[in-house]
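S.K.: need coordinates for the following:
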Amino acid sequence: RYDDIVDGPTSSEPRQLVNAEQRLFFTADDGISGRELWSLGVTIQGPTGSSNGESTAVIQVEEETKKVFQYNSNSDVTWSINGGDDADQFMIKKNGWLRFKDAPIFNTPVDFDQDNTYEVRIRATDQLIGSASDQLLNVQVIDGGEETSLLSAKLVKNILAGEQSSNPSNISTLSDGDMLFAADNGKKGIELWISQGTKPSTSLLKDINKGSKASNPKEFLTHQTEVYFSANDGKVGQELWISNGTAEGTTLLKDINKGVSGSFPSDLLWIDQRLFFAADDGRHGRELWSYSTSDQSSSMVLDIQTESNIGSNPGQLTNYNGQIIFVADDEIYGRELWISDGTGSGTRLLDDINPGGLSSNPSDFSLLNDQLYFTAESYLLGERQIFKLENNAFETTAVLSLDNDNTANQPDDLHSSGNQLFYSAETIPAPPDENSSEESATDPGGFMDAADGISNDAIGYINDYNRRISEYRRSGDTFDIQASAGGAGFSANMLLDFENDASLARDWNQYFQPLTNDPPLQFSSNIPSVAASRSTTQSPGGNNQNTETLGRELWISNGEMNGNTLLMDINPGTASSNPSNFSTIGSNTYFSADDGVH
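M.R.: Predicted coordinates for the structure are as follows:
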């Protein structure tokens, strides 16, 4: 867990995690401002305070002085110069000291404007998580300097004041770092907004549907300095739009379904100077379309579902070695995997994964090591599984999700990072080895159920206790239940020492201490045992679930048949942590999850 935006067990539910110039942006609800736009990145202690993201600061130094300012951060960071009109006049040391290369002379300024104000942008890159923050500094060659305090990850802007939410969505970044997204300020409806990650730079870009009615911008796709999306201006319906990040450069690109009905473009994909998408022209139903930037023309690629006004509903458009891989539903095979080179003759069914007219519904497309991974349903394999599309043969192969101790059912939300594939899955532990230990005679099954009204620390000790017992049941290794650090007995002792409650200690002494070589935990008979009680039919949080599941948890894969592993049971026991909204910055992958405490 990296940040707890709302203290305690209440969740801020981070969503739509986006990497924008090595900063993490997302939407969250802090319980005060509603769901708004947030950022997470290293904070810089600069001349005018802290900056999470980019801020502008001014500092004054005496002439003939090389030292400017020593930057600090709340993280272990690498300091660097990241532009500015006078960047070549400066250097920054590993310890954060910013210096002039040559001491400035007031009477002979060498800055860009020759006005004794030198501009330089400082970047701090977190060595652990890879995120970065910038500060644009204007150094005035006169005298002075000051230093103030630090801040942490912050709300970018409360777009809709008060507790109501503006619900930012479809966050997309341009090449210059600007972010475009949809939001509702309570006056204009859901419209197009722009931000550079700071409060002053966050504003309504264009009221596409004038007045209080929403244009509902969605389906954003960035290509270089432009964003393609669909929107409704109230005149031609939901159609294809383009924006370069300015109000003047935000215009209707193509009206495919003439009139007010709208073609509702979706699943936008750019390949070789052409924009591909799904749309409904009002005659053929929803089919695969293209738009050519060379002659500003649009056309349907192929009418896959040929019956009038019944479309194949293409989705999940993905560029794979210059070919369009997508999902569509024809009249014969159901919703299956298709391929297209952008022409009608080159568009065909790629694989009938769930044969016999039964749809496999491929989804969660993700590229890893030049292979395309996705999830699909197959009655031959029992249920939804991970598949991969081989690079050369264009053949699909199932990648069964299991390790030595667990099986992953219903994998979802595939996300590639480096040479790894992250995903969530319903996790089923393997049954214990009947010959492995005395467990069947001693372990009562189930978990310790936390009582209402106890402290967050107490809940944490109980969850640790349950998680370690769960690990023991999978591995049979008594290390997981020992009394020393790393074992369930240790968690029991923490609850005893710090919360003055013997619930876990009594449970451990009765059921798990006999399986170890450790002595029983010692405590007075008058110490209460009210923080937790054993339940053989409930999860640690009290939710009735099948005790033979660990819930939906975090898995990782190298993409090969034997390369899948349960990475962590984040919410111990049968409760689910539901990992989702994966985003990678540097070598680190961020996601939202519920650990049952925070």
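S.K.: only C-alpha atoms for contact and neighbour calcs from this point on.
M.R.: OK.
S.K.: any idea how far the closest residue in space to S401 that isn't next to it in sequence lies from I5?
M.R.: Nearest non-adjacent residue to S401, counting by C-alpha to C-alpha, 6 or more residues apart in numbering: A408, 5.2 Å away. Separation of A408 from I5 (C-alpha to C-alpha, to the nearest Å): 30 Å.
S.K.: these two: who's more crowded?
M.R.: A408 (27 against 19; other C-alpha atoms under 10 Å).
S.K.: quick check: that one touching Y423?
M.R.: No. Using C-alpha atoms under 8 Å, A408 is not in contact with Y423, being 9.9 Å away.
S.K.: between those two, which contacts overlap?
M.R.: Residues touching both A408 and Y423 (C-alpha atoms under 8 Å, 6 or more residues apart in numbering): W555.
S.K.: which SS class is the residue nearest to S401?
M.R.: strand (DSSP: H, G, I helix; E, B strand; the rest coil).
S.K.: another sequence for comparison is provided below:
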Amino acid sequence: MRIIQHKTIQTITLALGLTLFTACGGGGGSTATGSTATGGGTGGGTPTPIVKESIIFSFNGEGKGIEPWITDGESASLLGDLNTQGSSSGTGRLAIIGGVTFFTADDGVHGRELWKSDGTEAGTVMVKDIYTGSYSSRPENIISVNGTVYFTATTSAQGEELWKSDGTSVGTVLVKDIRVGNRSSGPYGFVTINGTVYFIATTSAEGRELWKSDGTAATTKLLKDIKVGSGSSSPSNLTNVNGTLYFSAENSTEGRELWKSDGTEAGTNLVEDIYVGTENSDPRDFVNLNGTLYFSAKNATEGREFWRSDGTEVGTYYVADIYAGAESSSPSSLYNVNGTLYFSASNSVRGRELWKSDGTIVGTTFVKDIRTGSLGSSPHNFHHINDTLYFAAQTSTKGYELWKSNGTAVGTVRVKDINLGAEDSRPQNITHINNTLYFTATTPSEGRELWKSDGTEAGTVLVKDIQIGERSSVTNTLINLLGTLYFYADSETEGKELWKSDGTEAGTVIVKDINTGTQRSIDRSGTESFVKIGDIYYFTANTLIEGKELWKSDGTEVGTVLVKDIQVGKEHSTPIDLIDVNGTLYFSAITTTEGRELWKSDGTSVGTVLVKDIFLGTDSSDLSYFSNLKGTLYFLANTSNTGHELWKSDGTETGTKLVKDINLGTASSYPSVLTNVNDTLYFSASTTTEGSELWKSDGTSAGTVLVKDITLGINGSSPQYLQNVNGTLFFSAATNTEGRELWRSDGTATGTVLVKDIKPGSGFSSPNELTNVNGTLYFVADNGTEGEQVWKSDGTESGTVMVKVVSSSQPRSLIHINGMLYFSAETPTEGRELWKSDGTEAGTVMVKDIRTGTLGSDPFFMGEVNNELLFTAIDEDGFSKLWKSDGTEDGTVVIETP
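M.R.: Predicted coordinates for the structure are as follows:
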């Protein structure tokens, strides 16, 4: 699933090509979710069957919340008010000053704004309505510095910029409009050193560079234009080491390398060119250990290994070559426990396991082979209490569970098998209060909830099942505020709100129900699917009585009905990944007896049945990436014996079987992006020897083979964005010499070749949004000079060219309608608007300046209706509305809704 998010609209495109989006704007905001289809319509005031092309979508209108609607491109009408309740505040982001927690929330009146809480209902209040009215300023990147909260917020006048607050409305102010006007500088990556905030921001003149601020406009300034001009050095991994700022950044001569800064332009310099030349060492996983920076980086001789730096060139060197030679151990999750550095790293013998280091080669040692053999336990989510390290790790028999270590093999043990057997509880969000460990974990009976542990099996217990039953409540970061745990939780009655806990069930309570009510018929999570078979639309909807289940509609209110209550009662079966295979609907759904498994439906209750319980019992097989190949369904599924591998189904239990165990044993190959080219299935899959590479299958085990090992070794080329153009597969892949570029394949190793090195050298042009328009491939790429632009290719190097340079365009949401490519693009004068292209420079033009001025209308596309583009855009008054376009300015108009 690909997610693109902007200030007011979120677009979600599922693997099936269905597009869902939410849009917030205008008086009360709006939210819409949609999918293209043919054969539908509405007939005015009296419900009539679908008789022409239509599109079904979800929309927040008529004061009924988010409900299914239908449009034929001329008008839109409500299919049915499936649920009449309100929604939750959807709280997010936390920061602490003294005894007050700052966070973001939406009360249903003011949009998402900055709030604060002292832990009482009366003391939980909005700080300021920054973007006045129902619009959301969407505060992000909240950090506390010496009693002041810094954050980013969005307004119509300045876009997303740097703000600060002392906790009062009058003291909540814009620090500086860095990118003057309504185009956002988008600050992020905040780090504080001696009261100064360092961050990354973007301007038209300097691109994305390093900035600093002391809280005033005058002291908010560019620290250094590392990649001189409008190109971006894109600093990352900002880390404070005893008052010196370390980070990684990219320039044209050394690539992405290690930098440091003392807060002055002159004192902001490259530390060392670790991977000599323009190649990237790509330093990451920064951690401060006793005043020395430790990190992972790569070069040509040792691969990605464990490094250290004291800020000098001579003092920057690799500590240990854990995976000897040019292969990479790829150290990650570096974590300091009282002067000992713990991390995970891999080699060919043990796989990814737990290591520790005192910063010397002799003191860098393997702790324990938790998952014996070469598969590795993949330890992560490190946290410590005193000298004990807690983390999540997996074994073949117990799955991902909570472990602890004192740095010795014998002292590295599983704390508790929370989710009994080989299934995972996946401990996350680990923190502690007064020597008690708090975390979230998943079980079949309670879902993901709040747990605590004193480090013993008996003392590792569920704190409270907030969302009663198997549904999960706790998914966000846990924060310790003066000995009380704060977090976000989703309950049956209040929705997602701010909670607190003293570690007891009785003391785990909601702080305040900011946005009263919780139910809605179409969830905003993006898990819903719409698909059309014949004249019937199938989709998922949520009601108070049946929960989230499978529905169908013929385009009338009376014909919009529940197909089957798969998980009987108000609990959810949550059907997803709906796909039509020769007139049969396939999807995955959850039950308490089988978990999430494969189902099919003929549109009747009796004909809606489980195809097969692939992962026997209550465990789920985690199906995804559904694809139709010659009338057979192919997909990814998980079992305890084979891991996540390629499966197929003809709709019968016996005909639902594993195609091939690509990564032998319980390890997973994770087949993804399944794409049909001339009745051959192409996909990306990973093995322990080749990494993630391009594979193909004819549906048999023998015919499921590696096409080509593009990047030799275990790192793999990670093929993405697979697209069929006239029988040739195009995709993006990454190599050490060319970076991520455009490739094509005819299914043979010799016929799998680089099309063009668009950004010469090892830099990434990162081709994405590959789209077939009448036999020509269109895509978005960055050649390092003009930024992201629309390109096209006929499969040859000379025929792979940029279509047109549009200043700062960043094209998004490419879609093909009737031989024309449509997309959204941004310019300094018009903002983000609707564009089209016929493949020529002269024919690549803005369709209409819907919202005049630099704000832009932010169009996001739903699909095609009667050879016209259906989309949402923000009008001159700031309201998000439904639009359609025939590709002309006059033919780009609003679709009226009641």
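S.K.: what's the TM-score once they're superposed?
M.R.: The TM-score (TM-score structural alignment, normalised by the length of the first structure) is 0.51; 363 aligned residues with a C-alpha RMSD of 4.6 Å.
S.K.: list the contacts of the residue nearest to S401 of the first structure.
M.R.: Counted by C-alpha under 8 Å, 6+ apart, A408 of the first structure has contacts 401-402, 425-428, 555.
S.K.: may I see those residues organised as a markdown table, with distance to I459 of the first structure and secondary structure added?
M.R.: Listed next are those as a markdown table, based on distance: C-alpha to C-alpha, whole Å; DSSP: H, G, I helix; E, B strand; the rest coil:
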| residue | distance to I459 of the first structure | secondary structure |
| --- | --- | --- |
| S401 | 31 | coil |
| L402 | 30 | strand |
| A425 | 24 | strand |
| E426 | 23 | strand |
| T427 | 23 | strand |
| I428 | 24 | strand |
| W555 | 24 | strand |
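S.K.: which two of those have the greatest separation?
M.R.: Spatially, the most separated pair among those is I428 and W555, at 12.1 Å (C-alpha to C-alpha).
S.K.: which one's more surrounded, the two?
M.R.: W555 (24 against 20).
S.K.: who touches the more buried one in this structure?
M.R.: Each residue near W555 of the first structure by C-alpha under 8 Å, 6+ apart is listed here: 408, 422-425, 564-568.
S.K.: quick check: chain neighbours aside, which residue is closest to it?
M.R.: L566 (4.4 Å).
S.K.: helix, strand or coil for that neighbour?
M.R.: Assigned state for L566 of the first structure: strand (three-state reduction, three-state DSSP).
S.K.: how about it, what's its match in the second structure?
M.R.: Under the alignment (TM-score structural alignment), L566 of the first structure pairs with nothing in the second structure.
S.K.: can you show me the helices along the stretch 601-750 of the second structure?
M.R.: Remark: no helices are assigned in the stretch 601-750 of the second structure by DSSP state H, counting those that start in this stretch.
S.K.: where do the strands sit along it?
M.R.: 609-612, 624-629, 632-639, 643-649, 657-660, 672-677, 680-687, 691-697, 705-708, 720-725, 728-735, 739-745 (DSSP state E, counting those that start in this stretch).
S.K.: nearest to N280 of the second structure, out of these?
M.R.: It is, among the strands of the stretch 601-750 of the second structure and with distance given as C-alpha to C-alpha, strand 739-745, at 9.9 Å.
S.K.: what range in the first structure does the closest one sit on?
M.R.: Under TM-score structural alignment, strand 739-745 of the second structure corresponds to no residues of the first structure.
S.K.: just give the closest residue to the equivalent of S332 of the second structure over in the first structure, not the sequence neighbours.
M.R.: Aligned counterpart of S332 of the second structure in the first structure: G315 (TM-score structural alignment). Using C-alpha to C-alpha, 6+ apart and skipping the chain neighbours, the partner closest in space to G315 of the first structure is V327 (5.2 Å).
S.K.: and what of S55 of the first structure?
M.R.: Q135 (4.9 Å).
S.K.: can you check which helix is longest in the first structure?
M.R.: Taking DSSP state H as the criterion, the first structure has its longest helix at helix 456-475.
S.K.: and that helix, which residues are buried?
M.R.: The neighbour-count criterion (16 or more other C-alpha atoms under 10 Å) identifies 458-475 as the buried residues of helix 456-475 of the first structure.
S.K.: ok, G311 of the first structure to A376 of the first structure distance?
M.R.: Note on G311 of the first structure: its distance to A376 of the first structure, by C-alpha to C-alpha, is 21 Å.
S.K.: meant to ask about T225 of the first structure, not that
M.R.: The spacing between T225 of the first structure and A376 of the first structure, counted by C-alpha to C-alpha, is 35 Å.
S.K.: okay, the two: which has more neighbours?
M.R.: Each of T225 of the first structure and A376 has its neighbours counted (other C-alpha under 10 Å); A376 has more, 24 against 14.
S.K.: aligned partner of the more buried one in the second structure?
M.R.: Correspondence of A376 of the first structure to the second structure, assessed by TM-score structural alignment: A393.
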